[in-house]
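just coords:
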């Protein structure tokens, strides 16, 4: 199984993120990837790994039943998956992602003191979210 999990890492917002203050992803009909990720992470800080979140999004978008998820999860992670650096939360909506030593994650608004503390923390691996546009 391939993994997207990070440990002791902070993902800063993308350099070309269009917002200076984090935004809640707007609802437009069916839930988007950003809506699903945001709801899961804002309500459950440090309960899920990146793999958990990505599979939850896939399952929700694919309308999977939870009882089927074991085999589906193995199949989903048998292929490379984009990591959380490509999440719309970190690229577009102004949320940084912190991963603790167990790989569990939480999100923080770019304007928050917590975000700034994580961004300055030299004990964490610091990475940027992927840019939306090529430089």
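Okay, I see it. Fair warning: this is a prediction, and the values are worked out from it, not measured in the lab.

alpha carbons only for contacts and neighbour counts from here, please
Will do.

Just list the residues touching residue 131, thanks.
The contact partners of residue 131, taken as CA atoms under 8 Å, 6 or more residues apart in numbering, are 14, 15, 16, 17, 91.

how about 10 Å then?
Going by CA atoms under 10 Å, 6 or more residues apart in numbering, residue 131 touches 13, 14, 15, 16, 17, 85, 86, 90, 91, 92.

got it, and residue 30?
So residue 30 contacts residue 61 (CA under 10 Å, 6+ apart).

Quick check: the gap between it and residue 102.
Look at residue 30 and residue 102: by CA to CA, to the nearest Å, they are 32 Å apart.

Strands of this structure, start to end?
Using DSSP state E, the strands of the chain run over 9-12, 48-49, 95-99, 104-109, 125-128.

export the ones you listed to CSV and tack on mean neighbour count and distance to residue 134?
Converted to CSV, the strands of the chain look like this (neighbours: other CA atoms under 10 Å; distance: least, CA to CA, whole Å):
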stretch, mean neighbour count, distance to residue 134
strand 9-12, 24, 18
strand 48-49, 21, 28
strand 95-99, 28, 21
strand 104-109, 23, 24
strand 125-128, 16, 14
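
one more structure, for comparison:
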């Protein structure tokens, strides 16, 4: 089974993120976007969920599936995009910190906490994926 979990890692905002202050994704139309669902799940529950849990729960919700082991095995039987590809870090300016248990929390790009995590040499540092190729 593939995993998207990180441990003791900080995903920094993409180099070409278009904002200088973090933004909360807004709902457009009847359905919530993946970015808004991720934001709500992580920001309302800091250090409660792993990446795998967030991605699977959103997949289940958006596809009206039952969150059972069979669906989970099917979902993770092939590789899934990790949160480096999330619009939260690419478009909306949110850093994602993963603790030693793989649980995560969001940090505003313009916050002192973000800067502290960015400078923490005990963490693995990754950048959110770029929006455009070079």
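Great, that's in hand. The structure displayed is predicted, hence computed values, not measured ones.

what about the helices in the first structure?
33-43, 50-62, 69-76, 88-91, 113-120 (DSSP state H).

Would you point to the one among those that's packed deepest?
helix 88-91 (a mean of 26; mean count of other CA atoms under 10 Å).

In the second structure, which residue range corresponds to that one?
Aligned by TM-score structural alignment, helix 88-91 of the first structure falls on residues 87-90 of the second structure.

which residues sit against that stretch?
11-19, 22-25, 33-36, 38-39, 83-84, 93-96, 106-109, 127-131.

Can you tell me the closest non-neighbouring residue to the residue most central in space within the first structure?
Taking CA atoms, centre = their mean, the centroid of the first structure lies closest to residue 84, which sits 4.4 Å from it. Excluding its sequence neighbours, the residue lying closest to residue 84 of the first structure (CA to CA, 6 or more residues apart in numbering) is residue 50, at 6.6 Å.

what about the one you found, distance to residue 82 of the first structure?
10 Å.

With residue 41 of the first structure instead?
On the measure of CA to CA, residue 41 of the first structure and residue 82 of the first structure end up 18 Å apart.

picking up where we left off before, list the residues that are in contact with both of residue 50 and residue 82 of the first structure.
What both residue 50 of the first structure and residue 82 touch, as defined by CA under 10 Å, 6+ apart, is the set 3, 4.

Leaving aside the residues adjacent along the chain, what's closest to residue 53 of the first structure?
Nearest to residue 53 of the first structure is residue 37, by CA to CA, 6+ apart, at 6.6 Å.

residues in contact with that neighbour?
Here residue 37 of the first structure is in contact with 25, 31, 50, 53, 54, 56, 57, 87, 88, 89, 107 (CA under 10 Å, 6+ apart).

wait, isn't residue 20 of the first structure in contact with residue 94?
Yes - between residue 20 of the first structure and residue 94 a contact is recorded at 6.9 Å, counting by CA atoms under 10 Å.

quick one, which of these two is more surrounded?
Per other CA atoms under 10 Å, whichever of residue 20 of the first structure and residue 94 has more neighbours is residue 94, with 25 against 12.

That one and residue 34 of the first structure: what is the separation?
11 Å.

and what of residue 114 of the first structure?
21 Å.

quick one on the thing from earlier: what subset of the contacts of residue 131 of the first structure is buried?
13, 14, 17, 85, 86, 90, 91, 92 (16 or more other CA atoms under 10 Å).

Tell me the one among the residues you listed nearest to residue 75 of the first structure.
Set against residue 75 of the first structure, the nearest of these by CA to CA is residue 86 (20.9 Å).

got the contact list for the closest residue to the closest one other than its chain neighbours?
Residue nearest to residue 86 of the first structure in three dimensions, not counting chain neighbours: residue 130, with 5.5 Å by CA to CA, 6+ apart. By CA under 10 Å, 6+ apart, the contact set of residue 130 of the first structure is 11-17, 83-88, 90-92.
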